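J.: Let's see this in three dimensions:
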Amino acid sequence: MPAIKSERFVWEDSMVTSQRSWPVDRRTVLKTSAAIAAVQFSSPFIIKARGDTPVRIGLVDPLTGVYAAIAQGEVVGAKLATEEINKKGGILGRPVELLIEDSANDVGTGVQKTRKLIERDQVSFIVGDVNSGIAIAMAQVTSEKKVLHIVSGGHTDPITGANCSWNVFRVCNSTTMDANAIATTLMEKFGKKWYFLTPDYAYGHSVQAGFEKLLKAAGGTSSGALVPLGTADYSAYLIQAKAFGPQVLINVMGGGDQVSSLKQFVQFGLDKQMAVGGTLFELESIRAVPDGARVGWWTMEWWWDQPGVPHVAEFNASIKKITGAAATARNWFGYASVQTLALIANQEKTLDAPKLAHALSGFKLPPEVALQPGAPSYRAGDHELMSTVFVGEAHPPQGDPDNMFTVKNPVPGEKAAGPAEDTGCKIQWPA
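T.: Purely as a prediction, here's the structure:
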């Protein structure tokens, strides 16, 4: 089967048409209506910019594999941002072209696609990846090539910590932010004996390390298992968890892996013997499990129901018009990433990466892009976006079919992140 090619939005004069060139093999068939909606956009539409070479943004995400659903969520948000930006005149008066590549949840593929976008397709910016290990590897390429890079959905601490780079900024939280926001709640509500179900790669290791640091400081104990990505049968790991007898099962699995593990957690009756919770239980995953598995205390990094917060309802309505369902944090990640690039380039009137990176250090998102309390900014010390962490409880639908999470404690980003100097980030700027 031929490889997936990039999806391009091509502008001709003042009109835009969507030309998709995705040879699709059986692995790339999208399996949910939300995922299908992710690649459908109305066109053509009028843009104000015309007659100039497009500004190209490359998006690399795992459109196939266990993280496909959340990656498709980012694609939806990125496309919505591209449409809005072009309706307002584009970047520097030029139309924006979004090129989308599938990293296939593979580091080598992610690096290859990133190099292709920069060297062959001449993109000015890179966004991605959901997979933290791929995001780190992509950042090595973008740093080498001096291309501004927004990590939309890879959470592992080193991205804005020990491995930070002058050209890399992150929209989603660090794992430290998520762990700090919820650890005390889990200990106070359920106890200090935990068992970790952790994906065996950069993100999982980072989350578990953050949690263990806080748990040990509070006098707690833990055990756990490192689980390969794509595991289908969790029985051996859940038997080990039951034998340990924890008060809380910390489920760090993501995407399809989290869906499978939580289904089996409930099928085995472990929800009657221990609490469950952790950092991310994303709306895409909550939708994919039965009511019985919609349980536990978790963090959300953005939530669609924020009464009184400006522009949230409008954004949610725009996403719902596209997908038929409420907006997710992943929709916002993709949206905020692309909007950030347009905002800073139009403000500085340049595409020069070092100049834009300096300007982004300390840059505050406007309310129509922030879509949350306060005015989150990209912290100068580590380039991490100081966004709110929404701590709360998952539950079966209440009223609205997507009302499956109740925010109990919004934690300001600065409080969750801790000092920038503690991250290990030492940014070296190019000469």
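
J.: For the rest of this, base every contact and every neighbour count on C-alpha atoms.
T.: Fine.

J.: Residue 252: how many residues sit nearby?
T.: Residues lying near residue 252 (other C-alpha atoms under 10 Å) number 24.

J.: cool, and the one 10 residues further on?
T.: For residue 262, the neighbour count with other C-alpha under 10 Å is 26.

J.: what's the spacing between it and residue 347?
T.: Taking C-alpha to C-alpha, to the nearest Å as the measure, residue 262 falls 45 Å from residue 347.

J.: what do you get for residue 67?
T.: In terms of C-alpha to C-alpha, residue 67 sits 34 Å off from residue 347.

J.: And for residue 288?
T.: Counting by C-alpha to C-alpha - residue 288 and residue 347 are separated by 41 Å.

J.: do residue 5 as well
T.: Distance from residue 5 to residue 347, by C-alpha to C-alpha: 32 Å.

J.: One more: residue 415?
T.: On the measure of C-alpha to C-alpha, residue 415 and residue 347 end up 29 Å apart.

J.: right, and the helix or strand after the helix or strand containing residue 341?
T.: For residue 341, the element it lies in under DSSP states H and E is helix 329-348. Scanning forward in sequence from helix 329-348 by DSSP H and E, the next helix or strand is helix 353-360.

J.: For that following helix, which residues meet the burial criterion?
T.: 353, 354, 355, 356, 357, 359, 360 (16 or more other C-alpha atoms under 10 Å).

J.: The structure of the following sequence is requested for comparison with the preceding one:
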Amino acid sequence: MTKLNLSRRTVVGGLAATGVAMTTGPGAAQGAPVRVGELNSYSRMAAFAVPYRNAMQLAQDEINRAGGLAGLGGRPLEIVFRDDGSTPGDAVRVAEELVTRENVSFIAGAFLSNVGLALADFANQRKVLYLATEPLTDTLTMGSGNRFTFRVRANTYMQTKMLVDAAKGKGIKRWAIVAPNYEYGQSAAANFKKLMGAAVPGFEVVGEQFPALGRVDAGATVGALLQTKPDGIFNVLFGADLPAFVREGNTRGLFEGRTVVSLLTGEPEYILPLGEETPEGWITTGYPWEQIETNGHKAFVEAYRARFNDTPRLGSLLGYVVGYMIRDLFNKAKSTETEALIAALKGLKSDTVAGPVVMREIDQQSTLGAWVGETTLKGKLGTMKNWRYEDGANHMFPEAEVRAARRV
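T.: Next up is the predicted model:
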């Protein structure tokens, strides 16, 4: 995978890297660039964030070659990339620099949920638009929601509901939960208990493990889960924690004869490192990029592979979707002013390579969905089988719950 070496003060503008896209071709964009600040965990979470950045640059360059932002007279789009340091304090400092020194129209991005919450608070205080792209915590658009913060990716509740809907028919009652001990993991566990409890009579949680993010003690965790003798396991571990957990679980027979429901495991960022250790038949959300043939997805894959000599990750898909949503936002708003952008984002409709996406007004959460299927090994690489795309619109918080949480 392409590696990105950035200090947190380094600006990596797509135009600097591919300036010819701005000046060549009869339909090339012209005029002063419209700048958007994008901050993300490019160092700590490079497996996701670097492909995300790559695809966002790809979208930016395609937009500019096609004539730029039509709603702003064909001005080019320029995305200014910064590392957020993977901490709330660093992220807020970088966001302030983007707004005050780089004169961006709005900020976007973040990976970790706690960082996203800090940026949402910053946006609310500074009265600047924040388009949260990856943070999954529900509270971002629920209890801590504010009028300046919108989210693109399906939140924790939505993805957990997709998995519960896929697994509830098995009728399994005794479950154990393993999740990273921070906002995302805790939220996913709470959602699973709520949704599975409502779907399966007699549901109970017989054990829970919450290891620190990035520091799982796989032996102790697997041992503790084995002692609870569950019939099903809900796994929320990802990143470097996942291979260690899978390897130990395979060795000690944790997954044998048990149903495993797993958030994110089917994403290439996390399933590819598993290699031949990929478990068979876990019910998961993911991204079977090589099997999707709808909504112009194949053309996106071909363009991405040609540009970066690599296969896309889920981060790549998200970055590409976000790039074109930004184009649609400016074209609809016909302005770079915050209030005009907020008004345009509410109800914004975008045709994406994942399918149509709408920004729901009541909670400012998009309907971008996810692929749900089962893990499987193809050759020596993990992938997904029996998958289907779940439209996020069918799995969102009920509007009554949104009104109560946001007090609207």
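
J.: counterpart of residue 147 of the second structure in the first structure?
T.: Aligning on TM-score structural alignment places residue 147 of the second structure opposite residue 166 in the first structure.

J.: in terms of contact, does its match touch residue 384 like I think?
T.: No - assessed by C-alpha atoms under 8 Å, residue 166 of the first structure is found out of contact with residue 384, at 11.6 Å.

J.: okay, those two: which has more neighbours?
T.: Ranked by neighbour count (other C-alpha under 10 Å), residue 166 of the first structure and residue 384 place residue 384 first, with 30 against 23.

J.: Verify the stated contact: that one with residue 169.
T.: Yes - with contact defined as C-alpha under 8 Å, residue 384 of the first structure counts as touching residue 169 (6.1 Å).

J.: which residues do those two both contact?
T.: 160, 378 (C-alpha atoms under 8 Å, 6 or more residues apart in numbering).

J.: State the number of residues packed around residue 133 of the second structure.
T.: 23.

J.: before we move on, what about residue 171 of the second structure?
T.: Neighbour tally, residue 171 of the second structure, other C-alpha under 10 Å: 13.

J.: what residues are up against it?
T.: residue 200.

J.: With the one 3 residues further on instead?
T.: Going by C-alpha under 8 Å, 6+ apart, residue 174 of the second structure touches 203, 204, 205, 206, 230, 231, 232.

J.: Can you classify the third one as helix, strand or coil?
T.: The assignment at residue 205 of the second structure comes out as strand when based on DSSP: H, G, I helix; E, B strand; the rest coil.

J.: roughly how far apart are the residue lying closest to it once chain neighbours are set aside and residue 17 of the second structure?
T.: Excluding the flanking residues, the one nearest residue 205 of the second structure by C-alpha to C-alpha, 6 or more residues apart in numbering is residue 175, at 4.8 Å. Residue 175 of the second structure sits 49 Å away from residue 17 of the second structure, going by C-alpha to C-alpha.

J.: Mind checking which of these two has more residues around it?
T.: Legend: neighbour count by other C-alpha under 10 Å for residue 175 of the second structure and residue 17, higher for residue 175 (24 against 10).

J.: wait, isn't that one in contact with residue 226?
T.: No - counting by C-alpha under 8 Å, residue 175 of the second structure does not reach residue 226; the two are 11.4 Å apart.

J.: Give the aligned equivalent of residue 338 of the first structure in the second structure.
T.: By TM-score structural alignment, residue 338 of the first structure lines up with residue 323.

J.: all helices for the stretch 51-200 of the first structure, in order.
T.: 68-87, 107-115, 132-145, 175-190 (DSSP state H, counting those that start in this stretch).

J.: middle-most residue in the second structure, spatially?
T.: Nearest residue to the geometric centre of the second structure (C-alpha atoms, centre = their mean): residue 134, 3.5 Å.

J.: nearest residue to that one other than its sequence neighbours?
T.: Residue 134 of the second structure sits nearest to residue 111 (C-alpha to C-alpha, 6+ apart), 5.0 Å away.

J.: neighbours of the alignment partner in the first structure of that neighbour, just the number please.
T.: The equivalent of residue 111 of the second structure in the first structure is residue 130 (alignment by TM-score structural alignment). Look at residue 130 of the first structure: counted by other C-alpha under 10 Å, it has 27 neighbours.

J.: What residues does residue 130 of the first structure make contact with?
T.: 61, 62, 67, 70, 71, 152, 153, 154, 155.

J.: same thing but 10 Å
T.: Shown in contact with residue 130 of the first structure (C-alpha atoms under 10 Å, 6 or more residues apart in numbering): 60-63, 67-68, 70-71, 74, 103, 105, 151-155, 172, 203, 330.

J.: With residue 392 of the second structure instead?
T.: 153-155, 158-159, 162, 357-358, 365-370.

J.: and with 8 Å instead?
T.: 154, 158, 366, 367, 368, 369, 370.

J.: Tell me the counterpart of the last one in the first structure.
T.: When the two structures are superposed using TM-score structural alignment, residue 370 of the second structure falls opposite residue 389 in the first structure.

J.: do the same with the second one
T.: Taking TM-score structural alignment, residue 158 of the second structure has residue 177 as its aligned residue in the first structure.

J.: isn't that match right up against residue 419?
T.: No - look at residue 177 of the first structure against residue 419 with C-alpha under 8 Å: they stay out of range, at 11.0 Å.
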